[in-house]
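Trainee: Turn this into a structure:
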Amino acid sequence: MPVFSPTLTLYIARRFAGMALAMIVALAALVALFDFIELLRRAATREDAGFALVATIASLRLPFVIMQILPFGVLLGGIIAFWRLSRASELVVARAAGVSAWSFLAGPVVVAALLGVLAMTVISPLSAAMFSRAERMDATYLRNAQSMSSLAGGRLWLRQSDDSVQPGGVAILAGVPEITPRGFVLREASLWRLSATDRPLERVEAPEALLTPGAWELSQAVTFATNRQPTPPESLRVRTTLTPDRIEESFAAPDTLSFWALPEFIRVLESSGFSAVRHRLYFESLLSTPLLAVAMGLLAAGFSMRHARRGGVAQMLGAGVAAGFALFLLDKVVEELGQAGTLPVVLAAWAPSVAGLMFALTLLLYVEDG
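Mentor: Got it, this is the predicted structure:
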């Protein structure tokens, strides 16, 4: 009967956690260094972009870098930790004493899951806030972009709920976006009001629509009812949950949004007529982070628990690293398919984690002879 040793499990978990954290820090520092060098190169032709600005942008991107390399940190840290334990024959003695690999791997699995949960709930919001600020500084000083004002020049289409005319109604607002001292404005605004069954109720034309807290203010608005007879120009107020920040964020990368704010933002985005595929995919990917970390930890165990005297250790370790990069490639491929709408969002987000977990469990069953 397999033996469970809490002391051994805790010992292996501690070794695994220490090496995984060390690899995460090392990889993050390496990637941040290359990012810093690239920013320095781009800032070389900018007189107003000094060393302090570049260092600030690179520092603000650090939590984002940690989020990206965390699975590889768990994989490489786990490979080194288990390889050291195998080289010292500690795992061999434990298994000879009747302790199953499934028993002493419980500790590393819990550690990997906790690292994933920590990344999802704590590091992700911190990364979103800091990365968003870094992107704004990058756009202002290194790319000379103008944030939401870059939307001007083309018509912007918005869709939202509108029950002021009929319960369950929908409002579609279109216009040329512009940033003014008064706030966000849609020039040459057109408003279509539809019933819950998409039956046209009325159309409104106005020179502009000003976005104020909680409502759109349409000045000199002319309303055309179903009989197509216009009404005299008047001021019109249409309730909305949109804000200038939410409109801007809908065109920004999902990485700049907090994990905790994403569900509500997705709901508002979809009710306003924007596509929320990228944001839903990113949110589901964050939810799968603990499972992906567990899969990486088990992959590390499966590829590194081979005893040194049996030979082929280097090949097994190399195969483990290759499997990690193959999983990364799979993740990027299904992500592109998910964003294109070819795959359902949930499948695109969870497939790499589930595939990695199944492969790791199959490998461990083979190592343990079932």
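
Trainee: When you work out contacts or count neighbours from here on, use the C-alpha atoms and nothing else.
Mentor: OK.

Trainee: who's in contact with the nearest residue to Tyr282 once chain neighbours are set aside?
Mentor: Once flanking residues are discounted, Tyr282 sits nearest to Pro254: 6.5 Å by Cα to Cα, 6 or more residues apart in numbering. Going by Cα atoms under 8 Å, 6 or more residues apart in numbering, Pro254 touches 278-279, 282.

Trainee: another one to check against the first:
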Amino acid sequence: MGRLFRYILGKMLLRFVLAMLVLFVMVFLGETIDMNRKVQNIDISMNNVLLLALLKTPKTLVLMIPFAVLISGGWAISTLARKSELVAIFAGGGSAWTIIKPIVAGGFGLGMAITLIITPSGALINDMFERMSEKYFGKDDFTSKIGAEDLWFRTMNEQGQSLFVRANKIAPEEKTMRGVDLFVMDHGNLLNHREADELSFDGQNWLAKGKSFDPAQKISIGLGFDDIAQRIEGPSWMPIWNLPEHINSLKNAGFAAKEQILRLNRDLAGVLLAIGLAVIGASLPIGYRRGGNIGRLIAMTVGVGFVTFIANDISFALGKSGQVPVIIAAWAPAVLSMIVGIILLRKTGEC
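Mentor: Just a heads-up that it's a prediction; the model follows:
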């Protein structure tokens, strides 16, 4: 690793940290304002309001990290351009690849850090936020847990009592749960326990059949099948190494686990996406030594990055809805960012 390589890499990493600090302050201020609005009628100290806002910040900040990678690459190279260091590098026999190699290395390192350190740390902090917010805002009426052999969820019935449902298997296509136990509890006391071979939803009512329900009987759960399935299968922010086990549990319960598979693949593709965005950010300012306007070049870089960033969200939505295969939806933005970065780099005329 040569001195020039370390010099450019250091500039990129420093500017990534600075970009993250700026984004952190912006997000934290926004969360503080939002939290102040939410706690207007709650007895809570300002210190705890700030702590809640601080703990909630990572959930939004993690979505903006790829943009920080984009900025860091462009910022590092534009600094070299303004100081005429690019001219010196090319005059000394260097090429665009000489400059891009440390940017690629930086993108790879940041991508790995985002996937293996930053995002999992954010998930842990978000768990702290959820536990603390329950103290002031109360618990959600609906909670769920998926095990290796069954799943549980809790909701409220029409009488305001806690209804715990355990099921061995779910058939989403038939909107049916099989091997069901229903527990009704009130203030920690078990009021009723009944079993059913299956619990099905006809679009309006739940119908329990078999065992304790012979003949079949309508029961009140308070939520429709789609609502329950979406909450059980829906997004759960967790470290990447926990996702495979969670996906297997969902599949064993009868779910397709499409969204979780999409998230796993998007996390894996995050490394490639970081490299692509870093290259996009760095490629356009390289052309500055040929007489380009640095402001316009940076604006173009950010614009291209935003398009890639938005494409990532659109691709995720298409994959989630099933309109695009999960693997394509997860990896397409990362591959697209690499292609765009290479095209922009070639257009500099320096490689």
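
Trainee: TM value for the aligned chains?
Mentor: The pair, once superposed, lands on a TM-score of 0.77 when counted by TM-score structural alignment, normalised by the length of structure 2; 308 aligned residues with a Cα RMSD of 3.2 Å.

Trainee: host element of Glu188 of structure 1?
Mentor: Element membership for Glu188 of structure 1 (DSSP states H and E) is strand 183-194.

Trainee: and that strand, what does it pack onto?
Mentor: Strand 183-194 of structure 1 is packed against strand 170-180, strand 200-212, with contacts defined by 3 or more Cα pairs under 8 Å, 6 or more residues apart in numbering; DSSP states H and E.

Trainee: which one of those lies closest to Leu218 of structure 1?
Mentor: Smallest distance to Leu218 of structure 1 across these (Cα to Cα): 4.4 Å, for strand 200-212.

Trainee: Now do the buried residues in that closest one.
Mentor: Across strand 200-212 of structure 1, burial judged by 16 or more other Cα atoms under 10 Å covers 201-206, 208-212.

Trainee: Which two among those residues are spaced furthest apart?
Mentor: Leu201 and Thr212 (24.4 Å).

Trainee: sorry, back to before: let me know the closest of the buried residues of strand 200-212 of structure 1 to Ile247 of structure 1.
Mentor: Taking Cα to Cα as the measure, Ile247 of structure 1 sits nearest to Leu211 out of the buried residues of strand 200-212 of structure 1, at 10.7 Å.

Trainee: Surely that closest one touches Phe184?
Mentor: Yes: counting by Cα atoms under 8 Å, Leu211 of structure 1 does reach Phe184; the two are 5.6 Å apart.

Trainee: between these two, what contacts are shared?
Mentor: Between them, Leu211 of structure 1 and Phe184 share the contacting residues Pro244, judged by Cα under 8 Å, 6+ apart.

Trainee: Helices of the stretch 151-300 of structure 1, residue ranges please.
Mentor: Assigned helices in the stretch 151-300 of structure 1, in chain order: 244-250, 262-271, 277-287, 289-304 (criterion: DSSP state H, counting those that start in this stretch).

Trainee: rewinding a little: format the helices and strands packed on strand 183-194 of structure 1 as a markdown table; extra columns: distance to Val92 of structure 1.
Mentor: Shown next, in a markdown table, are those (distance: least, Cα to Cα, whole Å):
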| stretch | distance to Val92 of structure 1 |
| --- | --- |
| strand 170-180 | 67 |
| strand 200-212 | 68 |
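
Trainee: Of those, which is nearest Trp102 of structure 1?
Mentor: strand 170-180 (55.3 Å).

Trainee: Who are the contact partners of the corresponding residue of structure 2 for Thr45 of structure 1?
Mentor: Matched by TM-score structural alignment, Thr45 of structure 1 corresponds to Asn41 in structure 2. For Asn41 of structure 2, no contacting residues are found, by Cα under 8 Å, 6+ apart.

Trainee: how much space between Asn41 of structure 2 and Asn192 of structure 2?
Mentor: Counting by Cα to Cα, to the nearest Å, the gap from Asn41 of structure 2 to Asn192 of structure 2 is 37 Å.

Trainee: now swap in Met300 of structure 2 and tell me
Mentor: For Met300 of structure 2, the distance to Asn192 of structure 2 (Cα to Cα) stands at 65 Å.

Trainee: ditto for Gly93 of structure 2
Mentor: In terms of Cα to Cα, Gly93 of structure 2 sits 81 Å off from Asn192 of structure 2.

Trainee: Neighbour count for these two, which is higher?
Mentor: The neighbour comparison of Gly93 of structure 2 against Asn192 (other Cα atoms under 10 Å) goes to Asn192, with 11 against 8.

Trainee: now that one: how far from Ser144 of structure 2?
Mentor: Taking Cα to Cα, one finds Asn192 of structure 2 at 20 Å from Ser144 of structure 2.

Trainee: sorry, back to before: now render the contacts of Pro254 of structure 1 as TSV, adding neighbour count and distance to Ser149 of structure 1.
Mentor: Shown next, in TSV, are the contacts of Pro254 of structure 1 (neighbours: other Cα atoms under 10 Å; distance: Cα to Cα, whole Å):
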residue	neighbour count	distance to Ser149 of structure 1
Arg278	20	22
His279	23	22
Tyr282	22	25
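
Trainee: what number of residues lie near whatever residue of structure 2 lines up with Ala295 of structure 1?
Mentor: Matched across to structure 2, Ala295 of structure 1 falls on Gly276, judged by TM-score structural alignment. By the criterion of other Cα under 10 Å, Gly276 of structure 2 has 31 neighbours.

Trainee: The one 10 residues further on too?
Mentor: By the other Cα under 10 Å criterion, the neighbourhood of Ile286 of structure 2 contains 28 residues.
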